[in-house]
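>>> Predicted model and sequence follow; I will ask about them next.
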Amino acid sequence: MIETEFRRPVVTVDIVMLTPCRGELCVALLPRPNEPFADQPALIGGYIHTDEDLSAESAVRRILKAKAGIGDIFFEQLQTFASATRDPRDWSVSIAYFALLPEGWLEDPEGPLLLRPATSPGQLPFDHNEIIAIALERLRNKGAYSTIPARLLPEVFTMTELLAIYQTVMGERLDQSAFRRKVRELDLLEEIEGEKRRTESARRPTTLYRLKRPMSVFDRRL
């Protein structure tokens, strides 16, 4: 059998890095250093290096460390985007991921990253607007039935902060009493013994919590 030589597509990973920013969900963008679309903000991403990346996840970790200076964060595969038209250079395959970071982790005035509202990031190159929109839809859908929104908070948080991040992710107001009741019924949190936090909105020090498990999925909408 004679093996025919075929052109190989460009293979990359793209990362939708989401973080709370002044009450809304923002996406981290990075100006492109080269053509096509040089100097235009785009998703953090890069080529898969077959000589050092053992998997697409390995490529994500390497790229996040090299381009954003970030390691050991939550990320999850989103979807594969592939076509002959998404990249002007050639037939292209992008394995897209979304990553979640607590507020303040990316706010470095000297850094190259740009934070824009995830729902209105401006016109981006390639199909990056479509990738962001799908990432937001995935996060909102999973947020209603899991503790994934809490990955946008520090390890220790208040119940008010947990409610606020769920509202930000899901894009709707939630009844505070019903939310607290459901969280307790689902046994998602453990109270931090002996620690309280003073906040401007509360007269007394506020109880602090952490997730009992890194990720919990439940059978009804929170």
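That came through, no problem.
>>> all contacts plus neighbour counts: C-alpha atoms, from now on.
Fine.
>>> Show me what the lengthiest helix in the chain is in contact with.
The single longest helix within the chain, with elements called by DSSP state H, is helix 128-143. Residues outside helix 128-143 that contact it (C-alpha atoms under 8 Å, 6 or more residues apart in numbering) are 16, 42-43, 78, 96, 98, 118-119, 121, 123, 148-149, 166, 169-170.
>>> quick one: which of those residues has the most company?
Compared across the contacts of helix 128-143, residue 16 has the highest neighbour count, 29 neighbours, by other C-alpha atoms under 10 Å.
>>> another one to put next to it:
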Amino acid sequence: MSIILTVDAVLLTLVQGELEVALFKRDAEPFKGLWALPGGYVHEDKDDHAGAAAARVLKRKAGVVSPYLEEYGTFSGPGRDPRGWSLTVVYYALVPPGVLGDTVQRFPVGRLPALPFDHAQIIAGVVARVRNKAAYSSLPAFLCGDQFTVPELHAVYEAVLAQPLNLPNFRRKLDDLGILEEVPGATKLGGRNRPAQLYRLKKQFRSALSVRERGL
């Protein structure tokens, strides 16, 4: 029997200060009817590499084209899939909640339903990876929209790291990282109804290959 070769995608978003993962209900065996990660087979005639397969699966099943898609790792063995010996390459993506369509359901990462295969283990590992990288990179910015204020970005970092961050120190670290640029003429009402400047990631930091990794 041939090895089953698939990709799975952990799609994370942030809702009311809580990390959530997008799942969809399986419509075929095995584990029909259970919530699961978006995943699918690698197509040798369509996919140049596993990342292309993950991007294709995300677009088809979740309606998402993510600006950030990173490989997490592989999970393999004879016991993870009742259909036979299988290997899956896991990717993860971070997106604002507004881009998710109706084909998926969001669940808080700390309160997941029963999941098939080794999806609970995969999600736990990805969440730990994201929280670790959030401590030294611009990664959490992908959970914001295209434009955001510094206090909004600060709140996202605090939510991902699950700990408070001193705002003045956070602003200084952002300056050191050099990842943001002002959106010319764009403001948003902030505290005490004062206008706050809107920012966005600089163009060179808007992809998985250019996440700035310095202490934050």
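Thanks, I have the structure now. Since the model is a prediction, treat every value here as computed from it, not as a measurement.
>>> And the TM-score between them?
With the length set by TM-score structural alignment, normalised by the length of structure 2, the two chains reach a TM-score of 0.92; 211 aligned residues with a C-alpha RMSD of 1.5 Å.
>>> is it fair to say residue 44 of structure 1 lies in a strand?
Yes: counting by DSSP: H, G, I helix; E, B strand; the rest coil, residue 44 of structure 1 is found in a strand.
>>> mind checking how far it is from residue 11 of structure 1?
Residue 44 of structure 1 sits 14 Å away from residue 11 of structure 1 when distances are taken as C-alpha to C-alpha, to the nearest Å.
>>> Same drill for the two, tell me which one is more crowded.
residue 44 (22 against 16).
>>> all helices of structure 2, in order?
For structure 2, the helices defined by DSSP H occupy 50-57, 119-134, 150-161, 167-177.
>>> So for residue 104 of structure 2, which of those helices sits nearest?
Nearest to residue 104 of structure 2 among the helices of structure 2 is helix 50-57 (12.7 Å), distances taken as C-alpha to C-alpha.
>>> Please enumerate the strands of structure 1.
Under the criterion DSSP state E, structure 1 contains strands at 10-21, 24-31, 41-47, 74-83, 92-100, 114-117, 189-197, 206-211.
>>> Measure how far stretch 67-87 of structure 2 is from the centre of its chain, please.
18 Å (C-alpha atoms, centre = their mean, to the nearest Å).
>>> State the number of residues packed around the alignment partner in structure 1 of residue 170 of structure 2.
Aligned counterpart of residue 170 of structure 2 in structure 1: residue 179 (TM-score structural alignment). When counting by other C-alpha under 10 Å, one arrives at 16 neighbours for residue 179 of structure 1.
>>> Report the central residue of structure 2.
Closest to where the C-alpha atoms of structure 2 average out (C-alpha atoms, centre = their mean) is residue 94, at 2.4 Å.
>>> what does that residue align to in structure 1?
With TM-score structural alignment as the criterion, residue 94 of structure 2 pairs with residue 100.
>>> cool, and residue 118 of structure 2?
Aligned partner of residue 118 of structure 2 by TM-score structural alignment: residue 127.
>>> same deal with residue 18 of structure 2?
Mapped onto structure 1 by TM-score structural alignment, residue 18 of structure 2 lines up with residue 24.
>>> residues touching its match, list them.
Residue 24 of structure 1 sits next to 117, 168 when contact means C-alpha under 8 Å, 6+ apart.
>>> where's residue 115 of structure 1 relative to residue 136 of structure 1, distance?
On the measure of C-alpha to C-alpha, residue 115 of structure 1 and residue 136 of structure 1 end up 15 Å apart.
>>> One more: residue 144 of structure 1?
Noted for residue 144 of structure 1: a distance of 13 Å to residue 136 of structure 1, by C-alpha to C-alpha.
>>> for residue 69 of structure 1, same thing?
Distance from residue 69 of structure 1 to residue 136 of structure 1, counting by C-alpha to C-alpha: 23 Å.
>>> Could you do residue 220 of structure 1 as well?
The value you get for residue 220 of structure 1 to residue 136 of structure 1, if C-alpha to C-alpha is used, is 20 Å.
>>> Equivalent analysis for residue 172 of structure 1, please.
From residue 172 of structure 1 to residue 136 of structure 1 the distance is 14 Å (C-alpha to C-alpha).
>>> Same check on residue 151 of structure 1?
For residue 151 of structure 1, the distance to residue 136 of structure 1 - C-alpha to C-alpha - is 14 Å.
>>> which one of the helices of structure 2 lies closest to residue 83 of structure 2?
With distances scored as C-alpha to C-alpha, the stretch of those nearest to residue 83 of structure 2 is helix 119-134 (15.9 Å).
>>> after superposition, how close is the closest one to structure 1?
Compared with structure 1 after fitting, helix 119-134 of structure 2 deviates on average by 0.7 Å (mean C-alpha distance after the TM-score superposition for structure 1).
>>> what's the angle from that helix to strand 4-15?
Comparing the axes of helix 119-134 of structure 2 and strand 4-15 via axes from the mean of the first three to the mean of the last three C-alpha atoms, to 10 degrees yields an angle of 60 degrees.
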